[in-house]
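**Student:** Sequence first, predicted coordinates after that:
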Amino acid sequence: MAGLSAQVRQDRAELGIVMMLVAYLLFATLDTSVKWLVVGGVHAFQLAFFRYVGHFAISLIMIGGGGLSWSRFGSGQIGLVILRAVFLVGSTVLNFVALNYLTLTVTSAILFSAPIIVCALSMPLLGERVGPWRWFAILMGFAGVMVIIRPFGEAFHPAALLSVVNAIMMALYSILTRRLAGQIAAQTMQLYAGAVGTLALLPFAIMTWRTPQTGLEWGLMIALGFWGWLGHELLTRAHGFAPAGTLMPYTYSFMIYLTISGYAVFGNLPDRWTVIGAAIVVVSGLLIWWREKRMEVRHGRG
C-alpha cells in the first residue's frame, strides 16, 4: 500500500508539472499573439481589453453555473481581491505596451525578476525572514536585470522600464495571491480579475479602437481571453497536484517558449547580454527556490 501511495503522489506531481508547462505555453502564445497584433497596429489597450473581457465572460459562465446569487460572487476581503486584480491588469497593460518595442525574450527575462522581488518584499509585507543567502540572490537578480536592460548603454530602450514596473506589479499580485489563498476561491479571484480588467479598460479600448483587418486578427484577439483564463486555471490547478517547490523550476519554460516563438515569428534571437542577464536572473531565482526548500525541510514542512 505504501508503494501504491507513493506512485499516486508521483503521478499527481507529474500531472501538476504537465499543467504548469501547458499553462506557460498558453501564456507564451498569448504574448506572441499580442506582439504580432501590436506591431501590426492594434493598440495595446484594445488588446488588453479583449484579454480581460474574454476572461470575464468565461469566469462568469463558470462561477454562475450554479445560480447568479451574490453569495456566489461575494468575498469577505473584497478590497484585497480588487487590489490583486488591479495589479494583474496593470501588469498586463504595461507588458502589452512594452511588447511593441522590446523582443519577447527581453520582456520575459525581466518578468522573471518578479519572484526575486517577491522574496525582497516578503519581509516587510508578509513578515517572513529573509536570510543572507536570499538577500545575495536578490541582489544578484537585480544585477541580472541591469545587464538585460543596460540603462546607460546605447541599446537601452525606455520601454524596458515598463517591463521592470510590470515585474513589480506581478510580484505584488503574487504576494496578494499568497495571502488570499485558502480564504478566497480561485474562481472568485478569476472573476474579479476579469471584471476589473473589462471595466477599467473599456473606455481606453473605445478611444484607441482599430477594427481588425483580417479574420486572423479577429481570431487572435478573441482567443486572448481564453488563453489567459485557461492558463491561470491550469496554473491554479497545478498547485493542487504538486507543491510550489516542485513546480517552480518549470516556470522558466516560459522563457524557452518565447525565445522559440520570437525567432520563429519575428526572426529575433537574444543578444549576448540578454542571454547573460537572463541566466543571472534564472540562477538567482533558483537559488531563492533552493533556500526556501532547505528552510521547509529544516522546519519539517518539506
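**Tutor:** Received the coordinates, thanks.
**Student:** going forward, measure contacts between C-alpha atoms and count neighbours the same way
**Tutor:** Will do.
**Student:** helices and strands around the biggest helix by length in the chain, which ones?
**Tutor:** If you go by DSSP state H, the chain has its longest helix at helix 2-39. With contacts defined as 3 or more CA pairs under 8 Å, 6 or more residues apart in numbering; DSSP states H and E, helix 2-39 has these neighbours: helix 44-63, helix 78-98, helix 104-111, helix 215-241, helix 244-247, helix 253-266.
**Student:** The structure to be compared is supplied as follows:
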Amino acid sequence: MVQPVQRPFLALFLRLLATGVLATLIMLVKYTSETGVAFAEILFWRQFPTVILILGWLALRGEIGRLRTRRLPVHARRAFLGLTGMCFTFGAPILLPLAESTTLGFTTPIFAVILSALLLREKVGPVRWLAVVLGFTGVIIIAQPGQSHIPPFGAFVGLGAGFMVALISIQVRDLGRTDESISIVFWFAALSSPFLLAALPFVISAHTPWQWFLLLSCGLLGCIGQLLLTASLRYGQVATVIVMDYTALVWATLYGWLVWDQLPPAATWLGAPAIIAAGAIIAWREHRLNQRTPPATASAGE
C-alpha cells in the first residue's frame, strides 16, 4: 500500500488554518443555538451542505471518481464515531463558555495515551503517564468539583469531546493511507446526514434570514475546516500536528470577549497551562519515539 508523502511543515500550516476555521464554526454554533435553532438542525446544516459542495465541485471538474472507495464499512464506522464526536464537540460550547469548553477539548492527547495503553497494548513510559496526571490535574483545577461555575454535565461533555477526537484522529489517519481527504470528508457527511435528516421533523422550525445565514455559514465553514483537518493528518503525524490545536484557545478567548463579553476566570488560566503542557509533552514524546522507530515498524503499529 502506497503511503502518503510526509510534509510536516505543510501539515502544521494546514492544521493551523483548520483550527482557526473550526474555532469560528464553534462560535457560530453556540451563537446560532442561542437564537433558538434546535441542536439537531444545526448539526444537519453543518453536514448536508458539505455533500452538495463536494459533489458540485467534483462534477464541474469531471472528477467524481475521486470519491470512489473500497473501504465503505470503515467510512461508515468513522461516520458513526464522527457524528457522536460532533454532538460532544458542539454540545460543549453550548453548555459552557467558549474558553472552558475549548480547554477541556485539549485533553485529546491525554486520552490518546490512555487508549493506546488500554486498547492497543502499547507500552507507555513514565514521561507520558506523568503528562496524563498533569493534564487531569489541570482539568480538576478548571472544573473545581463542587464549587465551580462549570456545570458537571457540561464538563463531562467537554471531556467527551476530547476523548472522541482522539478516537477519530486515529481513524482518519488510517483512512488517509488509501483515500483522498475530499473523499473522507464527503463520506462522513453523506453517511451521517440521513440520521440527522430523520430527526428534523421533530425539531425543525421557521427561521429568519439571519438564522438561515448562520446555518449555511456553519455548513460552509464545517466543509472547509474538515478538508483542512483531514489534509493535515494525511501529510503529518497526529502527534506532530496536534500542537496547533492549542491556538484555538486564543480564538475562543477572543470570541468569548467580543460576542459574549466573557473572559475566562482565574481557575481556567491556572488549569489551561497544565493541560496544554501535558499535550505538548505527549506530542514531543510521540515525535521522539517516531524518530527512533523504523518506518516499516511505525506503519505497522499505527
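**Tutor:** Perfect, thanks for sending it. This one's a predicted model, so the numbers in the text were calculated from it and none came from an experiment.
**Student:** on that earlier part again, mind putting the helices and strands packed on helix 2-39 of the first structure in a markdown table, mean neighbour count included?
**Tutor:** Shown next, in a markdown table, are those (neighbours: other CA atoms under 10 Å):
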| stretch | mean neighbour count |
| --- | --- |
| helix 44-63 | 23 |
| helix 78-98 | 21 |
| helix 104-111 | 26 |
| helix 215-241 | 19 |
| helix 244-247 | 16 |
| helix 253-266 | 18 |
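**Student:** Please name the residues that touch residue 94 of the second structure.
**Tutor:** For residue 94 of the second structure, the contact set (CA atoms under 8 Å, 6 or more residues apart in numbering) comprises 29, 30, 33.
**Student:** Counterpart of it over in the first structure?
**Tutor:** Under the alignment defined by TM-score structural alignment, residue 94 of the second structure corresponds to residue 100 in the first structure.
**Student:** Residue 20 of the second structure -> the first structure?
**Tutor:** Per TM-score structural alignment, residue 20 of the second structure is aligned with residue 25.
**Student:** residues near its match, how many?
**Tutor:** When counting by other CA atoms under 10 Å, one arrives at 20 neighbours for residue 25 of the first structure.
**Student:** now do residue 173 of the first structure
**Tutor:** 23.
**Student:** Can you classify the aligned partner of it in the second structure by secondary structure?
**Tutor:** Here residue 173 of the first structure is matched to residue 168 in the second structure, going by TM-score structural alignment. Reduced to three states with DSSP: H, G, I helix; E, B strand; the rest coil, the structure at residue 168 of the second structure is helix.
**Student:** pretty sure residue 168 of the second structure contacts residue 81?
**Tutor:** Yes. At 6.7 Å, residue 168 of the second structure counts as touching residue 81 under the criterion of CA atoms under 8 Å.
**Student:** give me every residue that touches residue 180 of the first structure.
**Tutor:** Shown in contact with residue 180 of the first structure (CA under 8 Å, 6+ apart): residue 81.
**Student:** And it, how far from residue 78 of the first structure?
**Tutor:** Per CA to CA, to the nearest Å, residue 180 of the first structure is found 11 Å from residue 78 of the first structure.
**Student:** And for residue 244 of the first structure?
**Tutor:** 26 Å.
**Student:** now do residue 289 of the first structure
**Tutor:** 31 Å.
**Student:** Same check on residue 138 of the first structure?
**Tutor:** 32 Å.
**Student:** try residue 86 of the first structure
**Tutor:** 12 Å.
**Student:** Can you pull the residues that touch both of the two?
**Tutor:** Residues touching both residue 86 of the first structure and residue 78 by CA under 8 Å, 6+ apart: none at all.
**Student:** contacting residues for the spatially closest residue to residue 97 of the second structure that is not a sequence neighbour?
**Tutor:** Leaving aside its sequence neighbours, residue 97 of the second structure sits nearest to residue 256 (CA to CA, 6 or more residues apart in numbering; 7.2 Å). Residues near residue 256 of the second structure by CA under 8 Å, 6+ apart: 97, 98, 99, 262, 263.
**Student:** Next: residue 88 of the second structure.
**Tutor:** The contact partners of residue 88 of the second structure, taken as CA under 8 Å, 6+ apart, are 157, 158, 160, 161, 164.
**Student:** Does the third one lie in a helix or a strand, and which?
**Tutor:** Assessed by DSSP states H and E, residue 160 of the second structure sits inside helix 152-175.
**Student:** Give me the helices and strands touching the helix or strand following that helix, please.
**Tutor:** Scanning forward in sequence from helix 152-175 of the second structure by DSSP H and E, the next helix or strand is helix 181-203. Helix 181-203 of the second structure sits against helix 39-61, helix 72-95, helix 209-235, with contacts defined as 3+ CA pairs under 8 Å, 6+ apart.
**Student:** closest to residue 7 of the second structure out of those helices?
**Tutor:** Of all those, helix 209-235 sits nearest to residue 7 of the second structure, with 5.2 Å by CA to CA.
**Student:** how much distance is there from that closest one to the middle of the chain?
**Tutor:** For helix 209-235 of the second structure, the distance from its own C-alpha centre to the chain's C-alpha centre is 12 Å (CA atoms, centre = their mean, to the nearest Å).
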